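In: Next input, structure requested:
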Amino acid sequence: MKQAIGVIDSGVGGLTVAYELMRQLPKEKLIYVGDTARCPYGPRSKEEVQQFTWEMVNFLLARDIKMLVVACNTATAFTLDSLKKHLAIPVIGVIQPGARAAIKFTKNNSIGVIGTDGTIRSNAYTNALKNIKGELDICAKACPMFVPMVEQGIMEGSKAIQVVEEALRPMVEQTQMDTLILGCTHYPLLKSTIQSVVGEDVTLISSSEETARETSTILEMQHLLNHNGITPIHQFYTTGDLNMFMQISKRIFKEQNLQMITIEKAALHQMQDSK
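Out: Got it, this is the predicted structure:
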């Protein structure tokens, strides 16, 4: 199977999912689209998120992908059902894998969820968690400052600590959470800063590893795995600042992985009849 796995995100956060996909599925080629020009998606309306998501999907469908990974929590919350209904290829989001991982790790059934305005407003994580295990104490909070900060390359240091402290200190003081879902794929890039604020006793859940694991399972079940021994060259596209995208990519993939990636500017075209 020479076809690629398509990965979409509102910006650079989905690179954390792409990294895990590359690590767990080294024979699979990825084509990634990060809509950095219109990031963040969190404050946008459901209709805007749906339109932008379909534009990215259409860009990837033209490149004959065999599976779609929606590496954006807001896009997952607002478009996953529609994507599954209308696409003939397997589609996976990041919310269900993250919810399952959190339930596996919590010891006191107290789980915190942080995400964009859109993700938290959708109640997607709360519903996913409750559908699996009803007797959970869930505290969900929007952290709208996190994504713009990451997109600017600010992930640690005094400014990052101040922003994270202001957002999360009330959660730490007012809940008994022992597990915190990083409900946005940008947030793992702030992991060390978030951990320092919430304390070492709180387990941070990133859906990246679980999503990659589930992707592997689906590809195997549907006989879509690539058994070609040639190391793939991955294609990464951004709609915004190419230099910033490359700088953040270097932080995540390190130099050796960047040698397997081409990074280009993408122009997305609105898809007609997308829903």
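In: only C-alpha atoms for contact and neighbour calcs from this point on.
Out: Noted.
In: With adjacent residues omitted, what lies nearest to residue 153?
Out: Closest residue to residue 153 apart from its sequence neighbours, by C-alpha to C-alpha, 6 or more residues apart in numbering: residue 248 at 6.7 Å.
In: Report whether the expected contact of the one you found with residue 13 is present.
Out: No. Between residue 248 and residue 13 there is no contact under C-alpha atoms under 8 Å: 9.5 Å.
In: Neighbour count for these two, which is higher?
Out: residue 13 (26 against 20; other C-alpha atoms under 10 Å).
In: now the end-to-end length of stretch 131-147.
Out: Using C-alpha to C-alpha, to the nearest Å, one end of stretch 131-147 lies 28 Å from the other.
In: Which positions in that stretch come out as buried?
Out: 136, 137, 138, 139, 140, 141, 142, 143, 144, 146, 147 (16 or more other C-alpha atoms under 10 Å).
In: Then stretch 105-114?
Out: 105, 106, 109, 110, 111, 112, 113, 114.
In: And for stretch 158-173?
Out: 160, 161, 163, 164, 165, 167, 168, 171, 172.
In: picking up where we left off before, mind putting the buried residues of stretch 131-147 into TSV with secondary structure and distance to residue 49?
Out: Output for the buried residues of stretch 131-147, formatted as TSV (DSSP: H, G, I helix; E, B strand; the rest coil; distance: C-alpha to C-alpha, whole Å):
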residue	secondary structure	distance to residue 49
136	coil	29
137	strand	29
138	strand	25
139	strand	24
140	strand	21
141	strand	20
142	strand	17
143	coil	18
144	coil	16
146	helix	18
147	helix	16
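In: These: which two are farthest apart?
Out: 136 and 147 (27.3 Å; C-alpha to C-alpha).
In: could you check the distance from residue 253 over to residue 232?
Out: Taken as C-alpha to C-alpha, the span from residue 253 to residue 232 is 15 Å.
In: where do the strands sit along the stretch 51-200 of the chain?
Out: 67-70, 91-92, 110-115, 137-142, 179-183 (DSSP state E, counting those that start in this stretch).
In: mind giving me CSV with the ones you listed and columns for distance to residue 238?
Out: Listed next are the strands of the stretch 51-200 of the chain as CSV, based on distance: least, C-alpha to C-alpha, whole Å:
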stretch, distance to residue 238
strand 67-70, 15
strand 91-92, 21
strand 110-115, 22
strand 137-142, 25
strand 179-183, 22
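In: and the closest residue to residue 99 other than its chain neighbours, how many residues sit next to it?
Out: Setting aside the residues directly before and after it, residue 99 is nearest to residue 129 in space (C-alpha to C-alpha, 6+ apart), at 5.5 Å. For residue 129, the count of nearby residues is 23 (other C-alpha under 10 Å).
In: To check against the first, give me the structure of this:
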Amino acid sequence: MDKPIGVMDSGVGGLTVAKEIMRQLPDEQIIYFGDLRRCPYGDRPLEEVRQYTVEVADHLVSRGVKMIVVACNTATAAALSDLEDRYDIPVIGVINPGARSAIQSSNNQDVIVLATNATVNSGAYRDAIHHINGGFRVTSLACPKFVPIVEELRYKDKVVVRVALHQTLKGLLGTSADTVILGCTHYPLLAGEIRDFFGGRKNVIDSGYETAREVSSIMTYSRSHAAPGNRKTHVMIVNGDSSRFEYILGDWIPFIDYKIEEIDLEAY
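Out: This next block holds a predicted model:
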């Protein structure tokens, strides 16, 4: 089925998931929606995030996507069940794949979740992990400094990143947890520094790989893979100014053909 896959996020973070989908499924076309005008979602009330998520998803559905990937942990926590009820196409979030991956990686059933305020307050990762294995210890920490570092293009400034990591994570250095979940899709751009901060002693989980694998499994089951060799230009929709978005896109996924559309979602 040569319809595109819709991928959505509050900003650029979901590109980490889109990149993995492109790597695993190179024949699929992506329509990506970055809601930069209203980014970040992580400090907003969950009901407001739910409203924004539905608006973005409705726009993707209007573009004829065959599946929606909610590549934002906060949006997944706020609205995944609403989207599943609203549409007759598959809707995938990033929390359950990330939780499963952490369970598989941990040897001592002790994990840390680094996430936005909204995701931490929702308890979504704790609930997802305990739904599978109630014996896990889950420590969640809000990291409000991390998303602005990525969105403001400071993620390559090692001094800025290391200061933010030390200020935010210093209380976790002595924990026995052997696995860290990056509970926000912006955080993989800081993954190397986070791994180094813990001295390489903790597994660092990026849910992008598992999310892409789930996308592939669902399409295999429904026989909805795109025809091989029929690659199309990816579409990047930006609600707001696309200049910062395009810089990170070129830096993070330099190998793709794409076109960018700037829109004003609030005008729709």
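In: hang on, the earlier thing: Throw the buried residues of stretch 131-147 of the first structure into CSV and include distance to residue 267 of the first structure, thanks.
Out: CSV is the format used below for those (distance: C-alpha to C-alpha, whole Å):
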residue, distance to residue 267 of the first structure
136, 43
137, 43
138, 40
139, 38
140, 35
141, 33
142, 30
143, 29
144, 26
146, 26
147, 22
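In: what's the closest of these to residue 176 of the first structure?
Out: residue 137 (8.9 Å).
In: Let me see the ranges of the helices in the stretch 51-200 of the second structure.
Out: Assigned by DSSP state H, counting those that start in this stretch, the helices in the stretch 51-200 of the second structure fall at 73-86, 95-105, 117-122, 124-132, 146-151, 158-169, 191-197.
In: Out of those, flag the one nearest residue 56 of the second structure.
Out: Nearest of the helices of the stretch 51-200 of the second structure (C-alpha to C-alpha): helix 73-86, 10.5 Å.
In: Mean distance between that closest one and the first structure after superposition?
Out: Helix 73-86 of the second structure, aligned to the first structure and superposed, deviates on average by 0.5 Å (mean C-alpha distance after the TM-score superposition for the first structure).
In: ditto for stretch 95-103 of the second structure
Out: Averaged out, stretch 95-103 of the second structure is 0.3 Å away (mean C-alpha distance after the TM-score superposition for the first structure).
In: List of residues touching that stretch?
Out: 73, 76-77, 109, 111, 124-125, 128-129, 179-181, 183, 205-208, 210-211, 214 (C-alpha atoms under 8 Å, 6 or more residues apart in numbering).
In: give me that answer again for 7 Å
Out: By C-alpha atoms under 7 Å, 6 or more residues apart in numbering, the surrounding residues in contact with stretch 95-103 of the second structure are 73, 76, 125, 128, 129, 179, 181, 205, 206, 207, 210, 211.
In: Stretch 205-219 of the first structure too?
Out: 16-17, 20-21, 24, 94, 97-98, 101-102, 180-182, 188, 225.
In: again, only this time at 6 Å
Out: Stretch 205-219 of the first structure is contacted by residues 17, 20, 21, 94, 97, 98, 180, 181, 182, 225 when judged by C-alpha atoms under 6 Å, 6 or more residues apart in numbering.
In: Can you classify the third one by secondary structure?
Out: The three-state label for residue 21 of the first structure, taken from DSSP: H, G, I helix; E, B strand; the rest coil, comes out as helix.
In: Number of residues surrounding it?
Out: 26.
In: Now which residue in the second structure aligns to it?
Out: Residue pairing (TM-score structural alignment): residue 21 of the first structure is matched to residue 21 of the second structure.
In: Give me the nearest residue to its match, chain neighbours excluded.
Out: residue 212 (4.8 Å).
In: Please apply the same query to residue 53 of the second structure.
Out: Nearest one to residue 53 of the second structure, counting by C-alpha to C-alpha, 6+ apart, is residue 75 at 6.1 Å.
In: show me what contacts residue 77 of the second structure?
Out: Contacts of residue 77 of the second structure by C-alpha under 6 Å, 6+ apart are residue 124.
In: Quick one: map it onto the first structure.
Out: Using TM-score structural alignment, residue 77 of the second structure pairs with residue 77 in the first structure.
In: Now do the contacts for residue 238 of the second structure.
Out: So residue 238 of the second structure contacts 33, 34, 262 (C-alpha under 6 Å, 6+ apart).
In: Separate out the buried members of those.
Out: 33, 34.
In: Distance-wise, check residue 86 of the first structure relative to residue 124 of the first structure.
Out: 20 Å.
In: more crowded one of those two?
Out: residue 124 (20 against 10).
In: For the equivalent of that one over in the second structure, which non-adjacent residue is closest in space?
Out: If you follow residue 124 of the first structure across to the second structure using TM-score structural alignment, you land on residue 124. Distances taken as C-alpha to C-alpha, 6+ apart place residue 77 nearest to residue 124 of the second structure, at 5.9 Å, with adjacent residues excluded.
In: In contact with the closest residue to residue 267 of the first structure other than its chain neighbours, which residues?
Out: Leaving aside its sequence neighbours, residue 267 of the first structure sits nearest to residue 239 (C-alpha to C-alpha, 6+ apart; 6.3 Å). The neighbours of residue 239 of the first structure, taking C-alpha under 6 Å, 6+ apart as the test, are 35, 36, 37, 265, 266.
In: Was I right to think the first one contacts residue 13?
Out: Same thing as residue 35 of the first structure. No. Using C-alpha atoms under 6 Å, residue 35 of the first structure makes no contact with residue 13, being 10.4 Å away.
In: Any figure for the gap between residue 185 of the second structure and residue 232 of the second structure?
Out: 25 Å.
In: So between those two, which is more surrounded?
Out: Using other C-alpha under 10 Å as the criterion, residue 185 of the second structure and residue 232 rank with residue 185 on top: 26 against 16.
In: which SS class is the spatially closest residue to the more buried one that is not a sequence neighbour?
Out: Once flanking residues are discounted, residue 185 of the second structure sits nearest to residue 13: 4.7 Å by C-alpha to C-alpha, 6+ apart. Here residue 13 of the second structure is coil, with the state taken from three-state DSSP.
In: a strand runs through residue 261 of the second structure, doesn't it?
Out: Yes. Using three-state DSSP, the assignment for residue 261 of the second structure is a strand.
In: That one -> the first structure?
Out: So residue 261 of the second structure corresponds to residue 264, using TM-score structural alignment.
In: so what's its match up against?
Out: residue 237.
In: Could you measure from it over to residue 245 of the first structure?
Out: Residue 264 of the first structure is 10 Å from residue 245 of the first structure, by C-alpha to C-alpha.
In: likewise residue 265 of the first structure?
Out: For residue 265 of the first structure relative to residue 245 of the first structure (C-alpha to C-alpha), the value is 10 Å.
In: If anything else comes up later, I'll come back, but that's it for now.
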